[in-house]
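S.K.: Sequence and computational prediction follow.
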Amino acid sequence: MKEIGMRICIAGAGAIGCTLAARLAASGQSVNVLARGETLNSLQRDGVYLNDLEGEHRAAVNASDSAEALGPQDLIFVCTKEPALAAIMRQIQPMLHEDTVVIPVVNGVPWWYFQGVDGRFADHRIQAVDPDGELSRLIPARHLIGAVVFITAVRKAPGVVESTNPHLMILGEIDHQLSERLERIRSLVENAGIEARASDNIRDQIWTKITANLTSNPLSVVTEATLEQIYSDDHLSPLVRQIFDEVIQVAAAHGARIRFDPQTFMELGAGMGAVKTSMLQDHEQGSPLELAAIGHAVLELAELVGLQMPTTRHVLALTDFMANKRRSEKAA
């Protein structure tokens, strides 16, 4: 993979995709963006705009709705929600060459979770996120680098994003090797003003993010609460703690190490402030929710090791009800 003149594409121009595009382009990288609709028109006309803790960033990008027009890429950040993942993976096929690195910036349990490492469930396919194996066929494991992104960003308008918290991206090979290409990409991201870490066990980091997502996102849909409320309100925090304990049990059963104590976790969550989760934002907009990867895949992993997760299961059932209700109202 070439470091000079690297061809970089952001596939998906939502809040996270635009944050990455703005930071990378502002750092001097030539950035392609695969987008559509009003977002595509805005990016082509005005570029991408980000307002974050370091100020305002506006940068020109090469935006298109055609993977063929953008051509082969060396590095592709796939920034989409889980319900749209298969469609965008099909769309990026013309951009892949032998050495293309694909980094799915997606919440929840990744479809490749049991690929690249040995173990009891080696190569097991996670039905909730890749029921027919399409994702595994579309993106062979050699192309993949895992990512866990701690960026809270809100899309204010097409191509316009605001973020009020620090940016952090943790990257790791799915076979847990500290490779040369991993370090090159980590350096690229860090030079764009995003704190970037290379991990020798990306699955530990995935479980950290899953814990944050699963204790907050579904509950936010049911209660319409902000992160601050979810983690500090006397009515909600006991429920959050029960979900936390269940997730930690499943993570440990799959060999993951979570490096924080419950009290610190709750304090960090409350410290995020009056921020709506991305799932609540999607729910309010009537968009599909990331329940398969964030929730149902975790229940599937729990069942593999004989754990039940009753509180998590009940909250997910309520969230499914709310999502189905909103879909019915939207269709009426």
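M.R.: Nice, thanks for sending it over.
S.K.: C-alpha from now on. contacts and neighbour counts both.
M.R.: Noted.
S.K.: Walking through the stretch 151-300 of the chain, point out its helices one by one.
M.R.: 180-191, 202-223, 227-232, 237-253, 262-270, 278-285, 291, 297-304 (DSSP state H, counting those that start in this stretch).
S.K.: what would these look like in a markdown table with mean neighbour count and distance to Ala122?
M.R.: Output for the helices of the stretch 151-300 of the chain, formatted as a markdown table (neighbours: other Cα atoms under 10 Å; distance: least, Cα to Cα, whole Å):
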| stretch | mean neighbour count | distance to Ala122 |
| --- | --- | --- |
| helix 180-191 | 17 | 23 |
| helix 202-223 | 23 | 14 |
| helix 227-232 | 23 | 35 |
| helix 237-253 | 19 | 15 |
| helix 262-270 | 15 | 30 |
| helix 278-285 | 18 | 30 |
| helix 291 | 24 | 24 |
| helix 297-304 | 19 | 12 |
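S.K.: Quick one, which of these gets closest to Gly108.
M.R.: Of all the helices of the stretch 151-300 of the chain, it is helix 202-223 that lies closest to Gly108, at 5.5 Å by Cα to Cα.
S.K.: doesn't Leu289 make contact with Met279?
M.R.: Yes. Counting by Cα atoms under 8 Å, Met279 touches Leu289, with 6.1 Å between them.
S.K.: do you know how far Leu318 is from Arg45?
M.R.: 42 Å (Cα to Cα, to the nearest Å).
S.K.: next, the one to line up against it:
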Amino acid sequence: MRVTILGAGAVGGWLAAGLARAGLDNPGLASLGILARGASLAALRAQGLVFLHGERREAFPVEATDDPAALAGADILLLGLKSHDLPAALPLIQRLRGPGTLVVAVQNGIPWWFLQGFGGPAEGLTLASVDPGGALAAAMPVDRVLGAVAHVGATVAAPGVIRLMQQDRLLLGDPSGRHPGPLARLVGALAAGGIPAAAVPDIRREVWLKLWGNSNMNPLSALCRADMRAMLDDAGIRGLVMAMMAEMAALGDRIGLPLAGPEDPGGERAIADRIAVTRRLGAFRTSMLQDLEAGRPLESGPLVGALVELAGRLGQPVPTLAGIHGLVRLLAAAPG
């Protein structure tokens, strides 16, 4: 199985290390190519992909190039880019794809393919917060996609150097149900390389469940400049988290993705359980807070704006989500 990675940053680099490790032990299992440029390309060529975890240091020789033609037509094109970077990257993505290439996007928020074949009142809606003009959905329809949800903490320590803090699991699924073979091969290759990967029957539900936490903790952390422990220790911030989660739960009920069962009306128990899980992560700094501190664009559109937009299209009130999204938009636009 040939895999090309576009966006070998924190999460993409974590997966690249796993695939490279699997390929060393079994060259027939996975071959890997990374599209890179600048300092990252120079580092990958000079020292390989360096992977740090605790006291452990590994360096994997990888095929790295800035020429898309050299990596075009792989079996899997793995996108490690941020959601808001995908529309601008579409021409490059198209140059990397071949007729048989499946696209795997490891991203936060609602992905462009999420509502294709979804059913219910949200069937086929295109969200400008995620996919302006519907270009991504037109170029990469759901039947050419494998979905992915990563529960991992990793950073780019230096060009070509990935540091893993913690890894929980990588969930992969086939939203169209047309590619069980490639899905199984990809999961097998990742697992062989030490990635806790698993196939799930309903990848949309896993995307929605992760977003239930990301849609509140990420923007609030950017507004507060605080880690998750500090935010949840503050009664006022905790109340905002609970209000945002309740609004998203009601939106999930509306579109057919309930987050709580009939025995938990209003989802109060489910919200409390999710907050308890978040507390166990400790003083974790969210990706949006890290982006803010590094001066990078904030991923507020796919994480919060998409929910506000979807709710607006369906006439579902989400005043807290809308207010927080407005504050983050103003924060992102502020000078400096």
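M.R.: It's in. Computed from a prediction, not measured in an experiment: that's the story for all the values here.
S.K.: where's Gly117 of structure 2 relative to Gly181 of structure 2, distance?
M.R.: 21 Å.
S.K.: circling back: compare Leu318 and Arg45 of structure 1 (neighbour count), which wins?
M.R.: Leu318 (15 against 12; other Cα atoms under 10 Å).
S.K.: The residue nearest to the spatial centre of structure 1: what's it in contact with?
M.R.: Geometric centre of structure 1, nearest residue: Val106, 2.6 Å, by Cα atoms, centre = their mean. By Cα atoms under 8 Å, 6 or more residues apart in numbering, the contact list for Val106 of structure 1 reads Val78, Cys79, Thr80, Lys81, Glu82, Val148.
S.K.: Run a quick neighbour tally on the alignment partner in structure 2 of Leu289 of structure 1.
M.R.: When structure 2 is aligned by TM-score structural alignment, Leu289 of structure 1 is paired with Leu298. Other residues lying near Leu298 of structure 2 total 24 when counted by other Cα under 10 Å.
S.K.: how far apart are the helix or strand containing Phe77 of structure 1 and its match in structure 2?
M.R.: For Phe77 of structure 1, the host element (DSSP states H and E) is strand 75-78. With mean Cα distance after the TM-score superposition for structure 1, strand 75-78 of structure 1 departs from structure 2 by a mean of 0.8 Å once superposed.
S.K.: From the contact counts, what lies against the helix or strand just after that strand?
M.R.: Using DSSP H and E, the next helix or strand after strand 75-78 of structure 1 towards the C-terminus is helix 85-91. Under the contact criterion of 3 or more Cα pairs under 8 Å, 6 or more residues apart in numbering; DSSP states H and E, helix 85-91 of structure 1 touches helix 134-138.
S.K.: Mind listing what's buried along the helix it packs on?
M.R.: Residues of helix 134-138 of structure 1 classed as buried: Leu135 (neighbour count, 16 or more other Cα atoms under 10 Å).
S.K.: which other residues reach that helix?
M.R.: Contacts of helix 134-138 of structure 1 (Cα under 8 Å, 6+ apart): Ala86, Met89, Arg90, Gln93, Trp111, Trp112, Asp130.
S.K.: I'd like these as TSV, with neighbour count appended.
M.R.: Below are the contacts of helix 134-138 of structure 1 laid out as TSV (neighbours: other Cα atoms under 10 Å):
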residue	neighbour count
Ala86	15
Met89	18
Arg90	13
Gln93	15
Trp111	21
Trp112	21
Asp130	19
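S.K.: I'd like the residues you listed written out as a markdown table, with distance to Ser232 of structure 1 added.
M.R.: Listed next are the contacts of helix 134-138 of structure 1 as a markdown table, based on distance: Cα to Cα, whole Å:
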| residue | distance to Ser232 of structure 1 |
| --- | --- |
| Ala86 | 36 |
| Met89 | 38 |
| Arg90 | 42 |
| Gln93 | 45 |
| Trp111 | 33 |
| Trp112 | 34 |
| Asp130 | 35 |
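S.K.: Which one of those residues is nearest to Ile8 of structure 1?
M.R.: Using Cα to Cα, the contacts of helix 134-138 of structure 1 come closest to Ile8 of structure 1 at Gln93, 14.6 Å.
S.K.: so how far is Glu82 of structure 1 from that closest one?
M.R.: 18 Å.
S.K.: try Leu318 of structure 1
M.R.: Counting by Cα to Cα - Leu318 of structure 1 and Glu82 of structure 1 are separated by 20 Å.
S.K.: Repeat that for Ser232 of structure 1.
M.R.: Applying Cα to Cα to Ser232 of structure 1 and Glu82 of structure 1 gives a distance of 28 Å.
S.K.: likewise Glu228 of structure 1?
M.R.: 25 Å.
S.K.: Could you do Pro310 of structure 1 as well?
M.R.: Distance from Pro310 of structure 1 to Glu82 of structure 1, by Cα to Cα: 24 Å.
S.K.: Looking at these two, which is more packed in?
M.R.: Glu82 (23 against 13).
S.K.: show me the contacts for the more buried one.
M.R.: Val106, Asn107, Val129, Glu290, Ala292, Ala293.
S.K.: Can you match those residues up with structure 2 and say which hold?
M.R.: Using both residues aligned by TM-score structural alignment, their matches' Cα atoms under 8 Å, structure 2 keeps these contacts from the contacts of Glu82 of structure 1: Val106, Asn107, Val129, Glu290, Ala293.
S.K.: Not counting sequence-adjacent ones, nearest residue to whichever residue in structure 2 pairs up with Gln205 of structure 1?
M.R.: Matched to structure 2 by TM-score structural alignment, Gln205 of structure 1 sits across from Glu206. In space, Glu206 of structure 2 comes closest to Val149 once its chain neighbours are excluded; the distance is 6.9 Å by Cα to Cα, 6 or more residues apart in numbering.
S.K.: What of Leu331 of structure 2?
M.R.: Nearest one to Leu331 of structure 2, counting by Cα to Cα, 6+ apart, is Leu223 at 7.6 Å.
S.K.: Looking at structure 1, name the residue matched to that neighbour.
M.R.: Using TM-score structural alignment, Leu223 of structure 2 pairs with Val222 in structure 1.
S.K.: Surely its match touches Leu318?
M.R.: Yes. In this structure Val222 of structure 1 lies within contact range of Leu318 using Cα under 8 Å: 6.7 Å.
S.K.: Endpoint to endpoint, stretch 275-289 of structure 2 covers what distance?
M.R.: 19 Å.
S.K.: Ile294 of structure 1 reaches Thr215, doesn't it?
M.R.: No. With contact defined as Cα under 8 Å, Ile294 of structure 1 does not count as touching Thr215 (9.9 Å).
S.K.: want to throw the helices of the stretch 151-300 of structure 1 into CSV with distance to Ala141 of structure 1?
M.R.: Shown next, in CSV, are the helices of the stretch 151-300 of structure 1 (distance: least, Cα to Cα, whole Å):
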stretch, distance to Ala141 of structure 1
helix 180-191, 14
helix 202-223, 14
helix 227-232, 35
helix 237-253, 22
helix 262-270, 32
helix 278-285, 28
helix 291, 24
helix 297-304, 20
